[in-house]
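**Q** Coordinates only, no sequence provided:
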């Protein structure tokens, strides 16, 4: 089987072991005579899948008991609306730290529903860095502080996630959840689309400290009220059952790999390989992100000219590399090296980048 070197930004690579397990169980899940896609979401067979996914996530992330775990639909983009709808009161301000396009979109949705404040932004510098805590200008009446922990387009990441006393911190971790150990108790809420580190697209994980629900007004539409899904364990309506099943397989795979600590160690090795190819190129490859803000999930860089960029991408395609085009808004190149991207793929990319640089620099 000829597998591609998959560096897609999302939907992205899945572990081969997970795909093989899903293939094995596709027609007959655990003797049911049905695929998981055919099971009733009220059946005991699916209930076991659902509960296992939650239990594994709690175990791997060491989620405290006073947090609810939800499996929702609508992607992280729906959370941009749900968060201010549920938690931004009329007499409060929502603080947003802008580090890229997705945090901008989250801010725009909050502004439609209430008062929002840009607590810090690196837009003037092309979103090439994460602001320091000294740069934050938080509101006195802050309802919450929103961050995007990793920025897929610009290739920046919070090297150290902030601790904000007396502030409810909410994080969009769509592109780096479970890539490194974090202290969940620092956050009022964490949310993430599944299609980068958790599984295929279609599931959004929400981890919500349960005292936050006391702030939710009673005029929220039923499906946009977190309490609806908490009360019904994400089963108020039909959930994305196959996506949650795939998520449980990915979480099982992560556990077998040694958990988040081992995954993080391998992610360090993978990102180091590609950043080394950039740093040792004498300026042939230029990183977008500044030192101290470099993402370990999305490595973004440019070449000396558009012609060389196209030549690089064409050559990469011939060698089986997929997804190395930079985002259309900034161009250049991007290697997305999420948890399921093998170390061998990153080594192959390092070698190709080094060879290409020697030939054309």
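**A** Structure's in. What do you need? Just so you know, these numbers come straight off a predicted model, no measurement behind them. Residues are numbered from 1 along each chain as shown.
**Q** For the rest of this, base every contact and every neighbour count on C-alpha atoms.
**A** Will do.
**Q** so is residue 329 in a helix, a strand, or just coil?
**A** Three-state call for residue 329 (DSSP: H, G, I helix; E, B strand; the rest coil): coil.
**Q** where exactly do the helices run in this structure?
**A** Taking DSSP state H, the helices of the chain run over residues 16-25, 44-61, 75-87, 101-113, 226-231, 241-256, 259-279, 306-318, 343-360.
**Q** Who are the packing partners of the longest one?
**A** It refers to helix 259-279. In terms of contacts (3 or more Cα pairs under 8 Å, 6 or more residues apart in numbering; DSSP states H and E), helix 259-279 is packed against helix 44-61, strand 298-302, helix 343-360.
**Q** coming back round to it: nearest to residue 330, out of the helices of the chain?
**A** Closest to residue 330 of these is helix 101-113 (Cα to Cα; 11.0 Å).
**Q** before we move on, back to that, reformat the helices of the chain as CSV; add mean neighbour count and distance to residue 95.
**A** As requested, those are exported to CSV (neighbours: other Cα atoms under 10 Å; distance: least, Cα to Cα, whole Å):
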stretch, mean neighbour count, distance to residue 95
helix 16-25, 14, 39
helix 44-61, 17, 26
helix 75-87, 20, 11
helix 101-113, 18, 9
helix 226-231, 18, 21
helix 241-256, 22, 31
helix 259-279, 18, 30
helix 306-318, 15, 38
helix 343-360, 16, 37
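**Q** Second structure for comparison follows:
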């Protein structure tokens, strides 16, 4: 059953002779701005297409270097929003992952730390992340692979 929020329910408003609760004006204002931004991007279908493109760019890079970057999820369960992976081995090489994070930070790429219970690297493909952002990350991943793949084989 669909329930009307109390601040929009005329029965509640009548009982309280006023607004029962103040609507979250700032949240509504921000949401309006986001919807306008999505509209300027070409709407929902354009956003979906862009997000699919971003997902493909990142997963293709992980798969291309599958002897070094290890996707945590099996292919059929891969997320469209959050891409966690390990570096060096399926269980990860913490030293390589920390090196990756530090070098990425010097390139202006932040908040790539994996979840505290899983570790590794985690890339969020939110709408604010652009295709150019992902291309920059993948270029860095290729560079990092070339410089460090030999090291991971020795460990």
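**A** Received the coordinates, thanks. On a predicted model such as this, the values are computed, not experimentally measured, just so you know.
**Q** what's the TM-score for these two chains?
**A** Once superposed, the chains reach a TM-score of 0.82 (TM-score structural alignment, normalised by the length of the second structure), with 137 aligned residues with a Cα RMSD of 1.6 Å.
**Q** Need the helices of the first structure in TSV (columns: distance to residue 68 of the first structure).
**A** Output for the helices of the first structure, formatted as TSV (distance: least, Cα to Cα, whole Å):
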stretch	distance to residue 68 of the first structure
helix 16-25	26
helix 44-61	10
helix 75-87	15
helix 101-113	22
helix 226-231	7
helix 241-256	16
helix 259-279	20
helix 306-318	43
helix 343-360	34
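**Q** you'd agree residue 149 of the second structure is up against residue 88?
**A** Yes - Residue 149 of the second structure lies in contact with residue 88 (Cα atoms under 8 Å); the separation is 7.5 Å.
**Q** circling back: closest one to residue 79 of the first structure among the helices and strands packed on helix 259-279 of the first structure?
**A** For these, the distance to residue 79 of the first structure is smallest for helix 44-61, at 19.2 Å, taking Cα to Cα.
**Q** so the closest one aligns onto which residues of the second structure?
**A** Using TM-score structural alignment, helix 44-61 of the first structure lines up with nothing in the second structure.
**Q** cool, and stretch 245-262 of the first structure?
**A** Residue span in the second structure matched to stretch 245-262 of the first structure, by TM-score structural alignment: 29-46.
**Q** Then stretch 330-340 of the first structure?
**A** So stretch 330-340 of the first structure sits over residues 118-128 in the second structure, by TM-score structural alignment.
**Q** buried ones in that stretch?
**A** Across stretch 118-128 of the second structure, burial judged by 16 or more other Cα atoms under 10 Å covers 119-125.
**Q** And the contacts of it?
**A** 47, 51, 54-55, 80-87, 92, 94, 97, 101, 112-115 (Cα atoms under 8 Å, 6 or more residues apart in numbering).
**Q** Show me which of residue 149 and residue 88 of the second structure is the more surrounded one.
**A** Set side by side, residue 149 of the second structure and residue 88 show more neighbours around residue 88, with 24 against 17, by other Cα atoms under 10 Å.
**Q** Contacts only, for that one.
**A** Neighbour list for residue 88 of the second structure: 67-70, 96, 149, 152-153 [criterion: Cα under 8 Å, 6+ apart].
**Q** Just send those residues back as JSON lines, with distance to residue 30 of the second structure too.
**A** Shown next, in JSON lines, are the contacts of residue 88 of the second structure (distance: Cα to Cα, whole Å):
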{"residue": "67", "distance to residue 30 of the second structure": "43"}
{"residue": "68", "distance to residue 30 of the second structure": "41"}
{"residue": "69", "distance to residue 30 of the second structure": "37"}
{"residue": "70", "distance to residue 30 of the second structure": "37"}
{"residue": "96", "distance to residue 30 of the second structure": "39"}
{"residue": "149", "distance to residue 30 of the second structure": "44"}
{"residue": "152", "distance to residue 30 of the second structure": "45"}
{"residue": "153", "distance to residue 30 of the second structure": "49"}
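**Q** what's the closest of these to residue 141 of the second structure?
**A** residue 69 (9.0 Å).
**Q** In the first structure, what residue corresponds to that closest one?
**A** Match for residue 69 of the second structure (TM-score structural alignment): residue 285.
**Q** Please apply the same query to residue 146 of the second structure.
**A** So residue 146 of the second structure corresponds to residue 358, using TM-score structural alignment.
**Q** Now do that match against residue 144 of the first structure, distance only.
**A** In this view, residue 358 of the first structure and residue 144 of the first structure are 49 Å apart by Cα to Cα, to the nearest Å.
**Q** can you check residue 349 of the first structure too?
**A** Going from residue 349 of the first structure to residue 144 of the first structure by Cα to Cα gives 40 Å.
**Q** Ok, residue 269 of the first structure next?
**A** Distance, residue 269 of the first structure to residue 144 of the first structure, by Cα to Cα: 35 Å.
**Q** Same question for residue 248 of the first structure.
**A** Separation of residue 248 of the first structure from residue 144 of the first structure (Cα to Cα): 30 Å.
**Q** what does residue 96 of the first structure give?
**A** Look at residue 96 of the first structure and residue 144 of the first structure: by Cα to Cα, they are 8 Å apart.
**Q** Could you do residue 291 of the first structure as well?
**A** According to Cα to Cα, residue 291 of the first structure and residue 144 of the first structure sit 28 Å apart.
**Q** who has more neighbours, those two?
**A** Using other Cα under 10 Å as the criterion, residue 291 of the first structure and residue 144 rank with residue 144 on top: 24 against 12.
**Q** I figured the more buried one was touching residue 84, is that so?
**A** No - Residue 144 of the first structure lies out of contact with residue 84 (Cα under 8 Å); the separation is 9.1 Å.
**Q** Name the residues contacting each of the two.
**A** Shared contacts of residue 144 of the first structure and residue 84, defined by Cα under 8 Å, 6+ apart, comprise residue 94.
**Q** Name the nearest residue to residue 68 of the second structure, ignoring sequence neighbours.
**A** Distances taken as Cα to Cα, 6 or more residues apart in numbering place residue 88 nearest to residue 68 of the second structure, at 4.8 Å, with adjacent residues excluded.
**Q** any idea how far that neighbour lies from residue 101 of the second structure?
**A** Distance check for residue 88 of the second structure against residue 101 of the second structure: by Cα to Cα, it reads 14 Å.
**Q** for residue 23 of the second structure, same thing?
**A** 41 Å.
**Q** Kindly report the same for residue 22 of the second structure.
**A** Residue 22 of the second structure sits 44 Å away from residue 101 of the second structure, taking Cα to Cα as the criterion.
**Q** ok, the counterpart of residue 276 of the first structure in the second structure to residue 75 of the second structure distance?
**A** Counting by TM-score structural alignment, residue 276 of the first structure corresponds to residue 60 in the second structure. Plainly put, residue 60 of the second structure is 11 Å away from residue 75 of the second structure if you go by Cα to Cα.
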